[in-house]
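Asks: Predicted model, plus sequence, below.
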Amino acid sequence: MNTLVIYTHPNHKSLSYAFLEEVLRGSKENAKITEVKVLDLYEAGFDPVLVFHENRRRRDMYREPELAEYREQLLWADQIVLVYPIWWGRPPAMLMGYIDRMFASGFAYRDKGGLLPEGLLKGKSVVCISSMKGPTHYPLLWLGNSHKILMRKALFNYVGIRKVKFFEFGNMESKKGKQSKKLEQIYRYFKTVG
C-alpha cells in the first residue's frame, strides 16, 4: 500500500508534527505499507490561491503544469493521510487551498450531466488526523459535525473515495488532553492498518 501523508501546519514543533512522526513510525513497522511519501504543504511552498481569468479558465485547472507533481502523488497513493489542526472549526486555509486546486473537475471527478459526478479517485482510502484546542465534542455539538461532513461528503465521497477514517482530538492544549495516549493511538493504528 502506497501512503501519501499531507502535513499542514507551519510549525515543526507542534502537536500536529508529533502526530506526523507517529504516522511515519507506525507505517515503517507495517509490512502492508510499501512506501510512504510526505508532502509538507508549507515546506513545499504550495500556492493555495485559485487564479482564474481570460487566459486561465477554471475548467482547465486539472491541466495546470505546476500541479503535475501533486497530481501524480495523489494518483500514486492508495492511502491518503491528512494531518492538520482544526482552526475556526475547519482545516487550515492552506489545506483548503490544496483541496480547491487539486480536487478539480477532469482529475478528481467528471461531470456526467446528472445530480452527482463520476468520482475518479475510487479505490483509495483517507485518514484525517486533526487536533484542536476546544473540547472533543465541540465540532459535533456546536457545529453540527461540519468538519466531518465537509471532508467526507462534500469532498472525498464526491470524488469517489468511500473509505474515510477520522481521528479528531480535542482539548489538545490542556494538561489533561492525554496527548501521549493520542499519539500512541495513531502509532498503533498505522502499525496495523491495511
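Replies: Structure received.
Asks: Every contact and neighbour count from this point should use C-alpha atoms.
Replies: Will do.
Asks: list the contacts for the residue positioned nearest the centre of the chain?
Replies: In the chain, the centroid-proximal residue (Cα atoms, centre = their mean) is residue 82; its distance is 3.0 Å. With contact taken as Cα atoms under 8 Å, 6 or more residues apart in numbering, residue 82 is in contact with 5, 6, 7, 8, 126, 127, 128, 129.
Asks: can you redo those as a markdown table with neighbour count and distance to residue 194?
Replies: Conversion of those to a markdown table gives the following (neighbours: other Cα atoms under 10 Å; distance: Cα to Cα, whole Å):
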| residue | neighbour count | distance to residue 194 |
| --- | --- | --- |
| 5 | 24 | 15 |
| 6 | 20 | 19 |
| 7 | 23 | 21 |
| 8 | 25 | 24 |
| 126 | 23 | 12 |
| 127 | 16 | 12 |
| 128 | 20 | 16 |
| 129 | 22 | 17 |
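Asks: returning to what we had before: surely the residue nearest to the centre of the chain forms part of a helix?
Replies: No: under DSSP: H, G, I helix; E, B strand; the rest coil, residue 82 falls outside any helix and is assigned strand.
Asks: Okay, one more to line up with it:
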Amino acid sequence: MNILLVHAHPESRSLNGALKDFAVQRLQSAGHSVKVSDLYEMNWKAAVDAADTTQRLSTTRFDVAFESKHAFENGFQSEDIGREQEKLLWADAVILQFPLWWYSMPAILKGWIERVYAFGFAYGVGEHSDTHWGDRFGEGTLAGKRAMLMVTAGGWESHYGPRGINGPIDDILYPIQHGILFYPGFDVMPPFVVYRAGSTDESRFARIRDELGQRLDTLFSADPIAFRPQNKGDYDIPALTLRSDILPGQTGLSVHVSDRKSESRHLTE
C-alpha cells in the first residue's frame, strides 16, 4: 500500500523526528511504499496568497476560494501545491504527525492544509440539493483512503481525560479529525497520542515505539472512528442537524460519532 507521512516538527533530533524515522522504517519493512513530506525541511510556505496561482482570476481583488478553484481547474496552481495533491491521490493512507501546540497543529501544517486542500479538490465537490449537500463528511475526493494522526503532547494523559483541565483529547482533535480528514472523505483511524513528550527516556521510548508499531501494523485492518456520514440519512438536509430521533436530547461533539448497536437497540425498545 502507498502511505504519505506529513511531518511537522522543526528539529530532526526531537521525539517527533525519531518517531517519524521509526514509522517510515516499520511501514517499509511491512512492504508499504512511503513518501514523506517533511514540511520544515521543505521550507513549506504556510501562507495562502496570490503567489499560489500563476494566472489570477482577478487582478483587483484576491478571493481565496475562487482563485483557488480557478487555479485548480485550469492548471494554474503553484508547483508545490500540485505536487502535494499528487501525493494525496497516490496514497492509500495519510499520516499527519505533529506536536500539539496551543491545542492545535503547528502553523506550517495548517498552512499545508489550507493551500493543498484547494476548492474543487478537497472542498466544493459534488451537488448541493435538498437531499445531498455536497460530497463531504464521508464522501469526496479522498474517500476510500485512510488517515491517522500521530501527536505528541506535553501534558499528562489525565490532563486530556474526560474531566481533565485541557478538555478531552477527542474534542481537541475533533476539528482536525472530523473537519480536515473526514470532510474530504478519509476513513479516520483513532489517533496515536504520546503524552508527557518531554519526559521520554530510552526505556519509555522503547515502549512508545512498540505501541506505535502495533498501530501501524493494523493501519489497514483496524476499525476507523465511526463518524456519521453527512448524506446517508443521519442528518436533516439542508439544515445539517442530527435527526431528532437519534440520541434525543444529547448534544456536543460526541453525537457525531455513531454507536450503531446501542442506537438500533434504543429505536426498537
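Replies: Ah, there it is. Because the structure is predicted, anything quoted here is derived from the model rather than measured.
Asks: related to what we said a few turns ago, closest one of the contacts of residue 82 of structure 1 to residue 177 of structure 1?
Replies: residue 129 (15.5 Å; Cα to Cα).
Asks: Check which element follows the helix or strand hosting that closest one along the chain.
Replies: For residue 129 of structure 1, the enclosing helix or strand under DSSP states H and E is strand 125-131. Note on strand 125-131 of structure 1: by DSSP H and E, the next helix or strand toward the C-terminus is helix 138-141.
Asks: Show me what that following helix is packed against.
Replies: The contact analysis (3 or more Cα pairs under 8 Å, 6 or more residues apart in numbering; DSSP states H and E) places helix 138-141 of structure 1 against helix 146-148.
Asks: corresponding residues in structure 2 for the helix it packs on?
Replies: Helix 146-148 of structure 1 corresponds to residues 171-173 in structure 2, going by TM-score structural alignment.
Asks: Just give the closest residue to the counterpart of residue 121 of structure 2 in structure 1, not the sequence neighbours.
Replies: In structure 1, the residue matched to residue 121 of structure 2 (TM-score structural alignment) is residue 107. Once flanking residues are discounted, residue 107 of structure 1 sits nearest to residue 62: 5.5 Å by Cα to Cα, 6 or more residues apart in numbering.
Asks: Please list all residues in contact with the closest residue in space to residue 152 of structure 1 that isn't next to it in sequence.
Replies: Take residue 152 of structure 1 and drop its neighbours on the chain: the residue closest to it by Cα to Cα, 6+ apart is residue 164, 6.4 Å away. Neighbouring residues of residue 164 of structure 1 by Cα under 8 Å, 6+ apart: 125, 126, 127, 128, 152, 156.
Asks: Just send the residues you listed back as CSV, with distance to residue 90 of structure 1 too.
Replies: Shown next, in CSV, are the contacts of residue 164 of structure 1 (distance: Cα to Cα, whole Å):
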residue, distance to residue 90 of structure 1
125, 20
126, 17
127, 16
128, 12
152, 13
156, 15
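Asks: now the helices for the stretch 51-200 of structure 2?
Replies: 64-74, 79-90, 107-116, 169-176 (DSSP state H, counting those that start in this stretch).
Asks: Out of the ones you listed, which is closest to residue 38 of structure 2?
Replies: Closest approach to residue 38 of structure 2 among the helices of the stretch 51-200 of structure 2 is made by helix 107-116 (9.9 Å; Cα to Cα).
Asks: Residue 46 of structure 1 maps to what in structure 2?
Replies: When structure 2 is aligned by TM-score structural alignment, residue 46 of structure 1 is paired with residue 44.
Asks: Cheers, nothing more for now.
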